[in-house]
Every structure is written in C-alpha cells, then in structure tokens.
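[1] Could you look at this predicted model? Sequence included:
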Amino acid sequence: MSAPHRLDRGHTDDLMTFLAASPTPYHAVANAAERLEKAGFRQVSETDAWDAETAGASASASGGKYVLRGGAIIAWYVPEGAAPHTPYRIVGAHTDSPNLRVKPLPDTGAHGWRQVAVEIYGGPLMNSWLDRDLGLAGRLTLRDGSTRLVNVDRPLLRVPQLAIHLDRAVSAEGLKLDKQRHLQPIWGLGDDVRDGDLIAFLEEESGLGAGQVTGWDLMTHSVEAPAYLGRDKELVAGPRMDNLMSVHAGVAALTAVAGGSELPYIPVLAAFDHEENGSQSDTGADGPLLGGVLERSVFARGGSYEDRARAFAGTVCLSSDTGHAVHPNYAERHDPTHHPRVNGGPILKVNVNNRYATDGSGRAVWAAACEKAGVPFQSFVSNNSMPCGTTIGPITAARHGIKTVDIGVAILSMHSVRELCGADDPHLLANALVAFLEG
C-alpha cells in the first residue's frame, strides 16, 4: 500500500464527474456517502445508541462508518481490535462554495421579467455569475419532515449584464455591482408575479404533489460541465473546486486505506458545511459535530474519558482546502519568494498569525506523508501587504485541541463560478492523503 502515485489522471477524470454531480453541499455528501457505501461503509444514525450493549449498534464494531447531517459528513474506519485510545488521522474539508441562494420569498420581478430573489452566500467573484446559464439545486423539506434533493441541471436562470452602451465607463472604471439590485436572476416573462410559483415548479420537477414542500435550501449553479483545458489538456476548469476537490480526494483516500488491519490510527474524513461564511453552524467546523462523533466512537468501543483524552492528544488533522497559485498577470500580489505553481504538487499553507494552523511539527508530518507517497509539495504564504484568508484548520485545532496542518491545491480564479487547477494536482493530493491516513 505504500507504492507512490497509486492514483493517477483517472482520479482527475472522476473528480470532474463528482463536481458535475454535486451542485450543492447536500448533493456532495450524498455522492460521498454513495461512494463510501460501495466501499463497505455503513451509515450510523446520531439518534441511535452507540454503546456495545445495544442490539444492532454498529458503531461499536470495527469497519467503516459514516454520519450524515445536512451538508456535512463524518466518515471513519475502525481497524479490527483498535483500542479505545487509538488516535485519529483526520482529513478535514468543506462542502460549500460561494454562490447565489434563494430567499424565503423567492418570487419577484419587474417590467415584464419574472425573477428569483437571491441572497449572496460567502464571498463570490460576483462578476463571474453574470451572463451564465444557471441551474437550480438544493434540498426540499416536505410536510412530513423528510427531505428530497432537487437538481434542475439545465439552463433555467440568468443574471444579465448591463450592455456597454448603457454603462460607457465600465471598461475604464471597472464593473460595480450592487448586491441587492444587480444580481437577481431572470427565469421567464410575465407581469403577474405569483407567490409560490418557483416552489410549485420545483414540486413538479421532483414529482411531488402541490403544497408538499414547506421548507427549502436552494442555490444556483453554472450548468457548464467541467473540462480539460490547454494545448496538452494539462489544466482543468470547473465549478466548486474550492472545496469539493478536497472532499473528493478525502473520500478516495479513506476508501483506499479502509480494510487495512495494521493501521496505527483510525482514519477519518470530516467534510463540513458553511466554511465560506464562518463555520458557525451545527454542520460547520465550529460546531460540535466532529467532536461528538469522535468521542462517541471512543465510548462505543468501551473507552473512558481518559481514553478520549489520549486519543485526541495523539490525533493529527490535515485541513485540506484550495490555495492561490501564482497568477501570471498579477504576480506582484503574491509573496515574492513563494510562487506555488499548478501541477507542482499540493501546497503547505503557513501564516504566523494562525490564520492557518500549520507549525513546524505539523510541517514534518506533512513532509513525511508526501515523501512516503512520492509526491512533491510546495509552500504557500501570503504577501505581507495582503490580508490572509483562513480555513477550518485554526477552528479545528482550537475547538478540539488537536494538531492541525493546513494544506491544499493551488488554483486560479478562486471563488469564481468556474475555477482552474492543474490536471495532475488532484491525484497528487489524493496520494499524499492516502499516505497520511496510513500513518
């Protein structure tokens, strides 16, 4: 299992399939769960007892488990005979991406245009959403409390840009968008805007009866498929690479190591929602989900609080998220001595003010995993004059008291509706994650 590059360009092909099938966090975790199920993992309900004495409580047994909650998934593999104090090796990621999300009263319009009222989620490059053919997807909640995924993956909406003849200064002064006035998409014609039209349309699309939907979490997405790009197809363009690339790599790595009987750690994938707006939710990294699952796993195997403390003390998390590749047109925006390149291997992300969680000992863990996998890696640090972004890394380290290292893949056009990465970097990342989880 230690041979380098066990995943190749076929992994990137599969990533593009995963991106296209995952327009929302809810679809992403459903697709991740389906892949885990095929690898022998089984879902564990949070409302069931996990203790060893409870009949049918599979959480206490060895093997692969996962918990789903909204747009988040926690999956782990317990080797046969693992002691309750066995430490974890965690790949952390997030399932959400910046986009336009439907408001509670979605039906609006003006001047003969029918529109959908949307709110801005996260920090998207707003201009990238203009003049795009957009679909609509998300989660519908029914009267009986059950949920149904919906995905209208065809041109349905569009945010039209103002013609240059009506904004002659745009080329010289730059595009200025008002988040409220300028980003409401159109989806038809008509002067009679009727409350309930959009939800009625989605009920029909989903084969549901009228009035069955009482709640919804809906968002727009570009319907343009991911694609290889460049003379030699050495690049990939596609949506939601930040951060479904890491979710996909984490699933691939976890299923690759599952079945190993001599793993020194319990490998874990933790893919959270709401990273793009601060992670403060019951499905975000700043919520109790991860800690609760890991603690219950310790106790389900007969462990005590002392075992839990020992397990957490020996645990390491790789917070995997995208980072910035050096931009050929804006090289001055980057640190002059740190220029990560696409297809140069994954990046180690460092910030001394703890916007990233990496320290020297964490770097050593990451370097050892990359060496074992035969994968090169690069270092990323922000230009001192540019504010540094952050990730789930510092949150995970502070909330759970576990060593965390920030890593990822360097891309261009981060937070655009369509981002750009190197075609080799996804499988290089996945191979490094395999080596990390193996210990």
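    Received it, and whenever you're ready, just let me know what you need. Nothing here was measured: the structure is a model prediction, and the numbers come from that model.
[2] CA only for contacts and neighbour counts going forward, please
    OK.
[3] Contacts only, for the residue sitting nearest the centre point of the chain.
    Centroid-nearest residue in the chain: Thr95, 2.5 Å away (criterion: CA atoms, centre = their mean). Thr95 makes contacts with 24-25, 28-29, 71-72, 243-244, 247, 271-274, as judged by CA atoms under 8 Å, 6 or more residues apart in numbering.
[4] which one of those residues is nearest Leu202?
    Closest approach to Leu202 among the contacts of Thr95 (CA to CA): Thr24, at 15.7 Å.
[5] what kind of secondary structure is the residue nearest to that closest one when sequence neighbours are not counted in?
    With sequence-adjacent residues excluded and distances taken as CA to CA, 6 or more residues apart in numbering, Thr24 is closest to Gly138, at 5.9 Å. Under the three-state scheme (DSSP: H, G, I helix; E, B strand; the rest coil), Gly138 adopts strand.
[6] any idea how far Gly138 lies from Val29?
    12 Å (CA to CA, to the nearest Å).
[7] Between the two, which has more neighbouring residues?
    Higher neighbour count among Gly138 and Val29: Val29, with 26 against 22, using other CA atoms under 10 Å.
[8] tell me the SS of the more buried one?
    With three-state DSSP as the criterion, Val29 reads helix.
[9] residue contacts, it?
    With CA under 8 Å, 6+ apart, Val29 has these contacts: Leu68, Gly71, Ala72, Ile73, Thr95.
[10] for Gly374, same thing?
    Contacts of Gly374 by CA under 8 Å, 6+ apart are Pro4, His5.
[11] ditto for Pro87
    Pro264, Tyr265, Ile266, Arg310, Ala311, Phe312, Ala313, Gly314, Thr315.
[12] Tell me how far it lies from Val44.
    20 Å.
[13] ok, and what's touching the lengthiest helix in the chain?
    The residue-count maximum for a helix in the chain (DSSP state H) belongs to helix 241-257. Helix 241-257 is touched from outside by 15, 18-19, 28, 32, 35-36, 39, 76-77, 91-97, 267-269, 271, 320-322, 408, 414-415, 419, 426-427, 429-431, 433-434, 437-438, with contacts defined as CA under 8 Å, 6+ apart.
[14] And Asn151, how far from Leu19?
    13 Å.
[15] how about the helices in the stretch 201-350 of the chain?
    For the stretch 201-350 of the chain, the helices defined by DSSP state H, counting those that start in this stretch cover 241-257, 289-300, 305-313.
[16] Next one for the comparison:
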Amino acid sequence: MRTPPRFDRGHTDDLMTYLAASPSPYHAVANAAERLEKAGFRQVSETDAWDGSLGGKYVLRGGAIIAWYVPEGAEPHTPFRIVGAHTDSPNLRVKPRPDSGAHGWRQVAVEIYGGPLLNSWLDRDLGLAGRLSLRDGTHRLVNIDRPLLRVPQLAIHLDRSVSSEGLKLDKQRHLQPVWGLGDDVRDGDLIAFLEQELGLPSGEVTGWDLMTHSVEPPAYLGRDKELLAGPRMDNLLSVHAATAALVAVATSGDGPSYIPVLAAFDHEENGSQSDTGADGPLLGGVLERSVFARGGSYEDRARAFAGTICLSSDTGHAVHPNYAERHDPTHHPRADAGPLLKVNVNNRYATDGSGRAVFAAACEKSGVPFQTFVSNNSMPCGTTIGPITAARHGIQTVDIGVAILSMHSARELCGAKDPYLLANALAAFLEG
C-alpha cells in the first residue's frame, strides 16, 4: 500500500463550512451544486432535451442531486462509477398546521422525522430551515440560523424517577418546542414570520418543508483537536467527500476510464421511497438519458449498467469506549483509522467479496487504510441505500463509510482525518 496521504486540514475545515451551511437537504444539494458549478459543471433540466456533450452536468430535484462527468473518449456503453449518499438526517419537522401553544407558551407543532436520538434535541438552541413553496410555483430556501426554538426538558424536581428509571419521552407530548410567550395563538403566525424574514408579501407562501436544526456550529474537539463534532454528519460527511472527489477527478486532466457519478438522495432515513429517494427512478432515469444522449441504444444501456459499480457511502459505528460489548468482539472500528467496509450477510449492506476487492483496490491506489464493520450477532443491523441501489438497478454495490459516535444525535462525533481519507479513497474509485 502507498503511504497514506498527508492530512489536509483544509478539507475538514471545508466540511465544517458545508455542514453549517446545509441545515436541510435542500441547502445540502444547493451547496454541492455551487461547488460543482465552480468546477465547470452545468445544471441540466429534466424537462429539456439533453445533448451528448462532454464535461460535467448535474440534475437537481428537491433534496437530491445527480452529477456526472463525461470524459473525452467516452462511448455510449462506457460504464459508470457511482458514489451514492443521502442528504437527509433525523430531526424535528414542522407540521402542516404549525401554530400551537398552551399555558402562556407559544409553540411550534413538529413531527419526528427518521429515528433521532430524542434526548439530544432537549434544551438545545434550535433554528429553522427548509424550503418554502410560493404562490407563483417557485421555491425559496429559508434558514433562520439563530436561536429561535427550544424543547425544554422537565426539571428533575418534577420527575425524580428519571435518575433511577431513565428518561422516557412521549413523541407527541414532550418534543414540541417553544418559541415565544402569549395566549393568543393564531394560525399562520409562523409562516407570516418567515415571510417577513425573507421580505415576501403576506400570503405568498402556500407550502413548506421545514425542519429544526441545532445552531451550534461544528467544532474541533480534544486536546490536539483530533476530533470533529457537528450536526448531520450522517450523512452530509459523505455528500461532501463525494462532491470533492468528483470535482478532483473532473479537473485532474487525466480523463477517468469510467463516467464518474455523484448520486445524493433524500429520504434515506425513512425508507427511500420517494421521487427523490434511492428507491425511486431518479438515478436510473439520469443514467439512461446520459447513454441515449450520447447516441446509445438499449443494448449500450445494458452494457453500461452491467459494468457499473456503486459505492454506497454512509456513516457507520465506531467502537464506543463505554459500550464496547455492543460491538462485534473481532470488529472494533476506530476513529481516524480509515473508512469502513460494511458487511452483512443478510444483505442489510450490499457488500460481497467481489465488492471488497473493488474497495480494497481503490484504497491501495490512494494509500488510504480501511477497516471492516460487521454487527454484533445479538444486535439488529441498520441498512443503507446500498441494497436498494443494487436491487433496483442491477448494479454491483459496495457499502462503505466513516466511523462515528452518537449517530442520529443532533450532534455527532468523528475523527478529524477520516473525512479527508474517505475523499481520497472515493477519488481513486471514481478514476477507475
């Protein structure tokens, strides 16, 4: 194996900037698109006819982005190399009728999205972000990135059992944040506030997809700043690394032997079944249209898909120093020891022996060490977009990621070097 690449803290600094600027999937894809635009990529509309020109292109749909780079010499049947990830994270999302309150407190009605660690949202200063749908059919992103809401925890004096029996939260009654005082709760107050913040006329907003986020910025942690604490690393860490890898390959001047692709989907945390999720038609449609736009036939499409490989990049579990018994005794992934190869024989992950060889080759080429993750047999195993991608499109898929602690918390933790190591491995994979 080559010597591991020297750690470039600039990559992790940029990740911190990206995390802070991406409080919703809509912001995450907009910020990824901005990075791609600076590298010469151009947006194409799904409703327009596509041409077969060379270079970088991308499609935006809601909280999902598909980007690809067609190098000189690419044939219609040239296979793709895909890095798949997801843009959504567990959080508290605003209900259709958001205005509520009781006993002199004004509150915002929220619904639980995905599987968050609920206690991590208590007593935390929260902002509000997402997408507003306007009367003229357009959308506006909104990000109130200052302390606006808070889910107050019950004082221990009023629940002495919490020390002996643990914290028990009712998702309906105990997770509704407060954002002001007053008994006069009127429908439309929250949306009117957001219209005012954006300088929009009253009544201009007719729909919304809004969610809370912690306003505490990402930060280096530890004696030597060797740890990174921040929100939404599951899985914007992978989206950021994949975007950086795609830009690096597209601007290297060497010309990859495959067509490199970034596929970042929404709704992974609740099953991926949407028009912007991995279980939807978005990726397959974009890849097929790319083949056909370059003069390809259905036979070329079949050949391209048969040679395509996808790395499904999502965060995994580092061994927890306080709960080591929850991990497999022979697989203890550590922070800053390189990305994970994730394996589950029951296909909760898509990796098999052949896929392991693909990832091992990319890591060897880039000089990046890697680790293997497998669940404790007595613990249920999570899943990713990997098996969905493999089954839906019939393409070889390998599950990988970075080892973190506090997964699904409002604030997660990883080694500061691992995002950089992941990006290097992804670039080597995309080059082919």
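    Structure received. The model shown is predicted, which means the values in this text are computed figures rather than measured ones.
[17] Now which residue in structure 2 aligns to the residue nearest to Thr24 of structure 1?
    In structure 2, the residue matched to Gly138 of structure 1 (TM-score structural alignment) is Gly130.
[18] So that match sits against Ser24, correct?
    Yes - between Gly130 of structure 2 and Ser24 there is a contact at 5.5 Å, judged by CA atoms under 8 Å.
[19] where do the contact lists of these two overlap?
    Among the neighbours of Gly130 of structure 2, those also in contact with Ser24 (CA under 8 Å, 6+ apart) are Met211.
[20] Which parts of the stretch 1-150 of structure 1 are strands?
    In the stretch 1-150 of structure 1, the strands defined using DSSP state E, counting those that start in this stretch lie at 42-43, 63-69, 72-78, 88-94, 99-110, 113-121, 134-142, 147-157.
[21] Spit out the contact partners of the match of Gly138 of structure 1.
    Gly130 of structure 2 neighbours (CA under 8 Å, 6+ apart): Pro23, Ser24, Pro25, Tyr26, His27, Leu141, Val142, Asn143, Trp208, Asp209, Leu210, Met211.
[22] Contacts only, for the fifth one.
    If I follow you right, that is His27 of structure 2. His27 of structure 2 neighbours (CA under 8 Å, 6+ apart): Ala21, Gly63, Gly130, Leu141.
[23] and of those residues, the nearest to His157 of structure 2?
    Gly130 (36.7 Å).
[24] quick one: that closest one from Gly63 of structure 2, how far?
    Gly130 of structure 2 sits 10 Å away from Gly63 of structure 2, taking CA to CA as the criterion.
[25] Skipping its backbone neighbours, what lies nearest the residue mapped onto Ser409 of structure 2 from structure 1 in space?
    With TM-score structural alignment as the criterion, the equivalent of Ser409 of structure 2 in structure 1 is Ser416. Closest residue to Ser416 of structure 1 apart from its sequence neighbours, by CA to CA, 6+ apart: Leu125 at 5.0 Å.
[26] counterpart of the one you found in structure 2?
    By TM-score structural alignment, Leu125 of structure 1 lines up with Leu117.
[27] Around that match, how many other residues sit close by?
    Using other CA under 10 Å, Leu117 of structure 2 has 16 other residues around it.
[28] That one and Leu175 touch, don't they?
    No - in this structure Leu117 of structure 2 lies outside contact range of Leu175 using CA under 8 Å: 11.6 Å.
[29] List the contacts of the aligned partner of Gly271 of structure 2 in structure 1.
    Alignment note (TM-score structural alignment): Gly271 of structure 2 maps to Gly278 of structure 1. Under the criterion of CA under 8 Å, 6+ apart, Gly278 of structure 1 has no neighbours.
[30] where's Gly278 of structure 1 relative to Asp96 of structure 1, distance?
    Using CA to CA, Gly278 of structure 1 is found at 11 Å from Asp96 of structure 1.
[31] for His165 of structure 1, same thing?
    Taken as CA to CA, the span from His165 of structure 1 to Asp96 of structure 1 is 37 Å.
[32] Looking at those two now, which is surrounded by more residues?
    A count of neighbours by other CA under 10 Å puts Asp96 above the other of His165 of structure 1 and Asp96, at 27 against 8.
[33] Quick one: map that one onto structure 2.
    Asp96 of structure 1 maps onto Asp88 in structure 2, by TM-score structural alignment.
[34] can you check Pro346 of structure 1 too?
    Under TM-score structural alignment, Pro346 of structure 1 pairs with Pro339 in structure 2.
[35] Could you tell me which residues make contact with that match?
    Pro369, Phe370, Gln371, Ile400, Gly401, Val402, Ala403, Asp418, Leu421, Leu422.
[36] Just the ones of the residues you listed in strands?
    Mapping the contacts of Pro339 of structure 2 onto strands (DSSP state E) picks out Gln371, Ile400, Gly401, Ala403.
[37] Make CSV from those residues and add distance to Ser354 of structure 2 and neighbour count to it.
    CSV is the format used below for those (distance: CA to CA, whole Å; neighbours: other CA atoms under 10 Å):
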residue, distance to Ser354 of structure 2, neighbour count
Gln371, 16, 18
Ile400, 14, 32
Gly401, 18, 28
Ala403, 22, 27
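[38] now, which of those sits nearest Gly295 of structure 2?
    Nearest to Gly295 of structure 2, judged by CA to CA, of these is Ile400 at 33.7 Å.
[39] And the closest one, what's its match in structure 1?
    Aligned partner of Ile400 of structure 2 by TM-score structural alignment: Ile407.
[40] give the contact list for its match.
    Leu318, Ser319, Ser320, Asp321, Thr322, Pro346, Ile347, Leu348, Lys349.
[41] what about 7 Å?
    Ile407 of structure 1 sits next to Leu318, Ser319, Ser320, Asp321, Ile347, Leu348, Lys349 when contact means CA atoms under 7 Å, 6 or more residues apart in numbering.
[42] which SS state does the nearest residue to Leu405 of structure 2 once chain neighbours are set aside fall under?
    Spatially, and ignoring its direct neighbours in sequence, Leu405 of structure 2 is nearest to Leu413 (5.1 Å; CA to CA, 6+ apart). Assigned state for Leu413 of structure 2: strand (three-state reduction, three-state DSSP).
[43] Would you mind measuring from Ala373 of structure 1 to Gln43 of structure 1?
    Taking CA to CA, one finds Ala373 of structure 1 at 30 Å from Gln43 of structure 1.
[44] Neighbour count: these two, which is higher?
    Neighbour count, other CA under 10 Å: between Ala373 of structure 1 and Gln43, Ala373 has more, with 24 against 17.
[45] which position in structure 2 aligns with that one?
    By TM-score structural alignment, Ala373 of structure 1 lines up with Ser366.
[46] cool, and Ala300 of structure 1?
    That one, Ala300 of structure 1, aligns with Ala293 by TM-score structural alignment.
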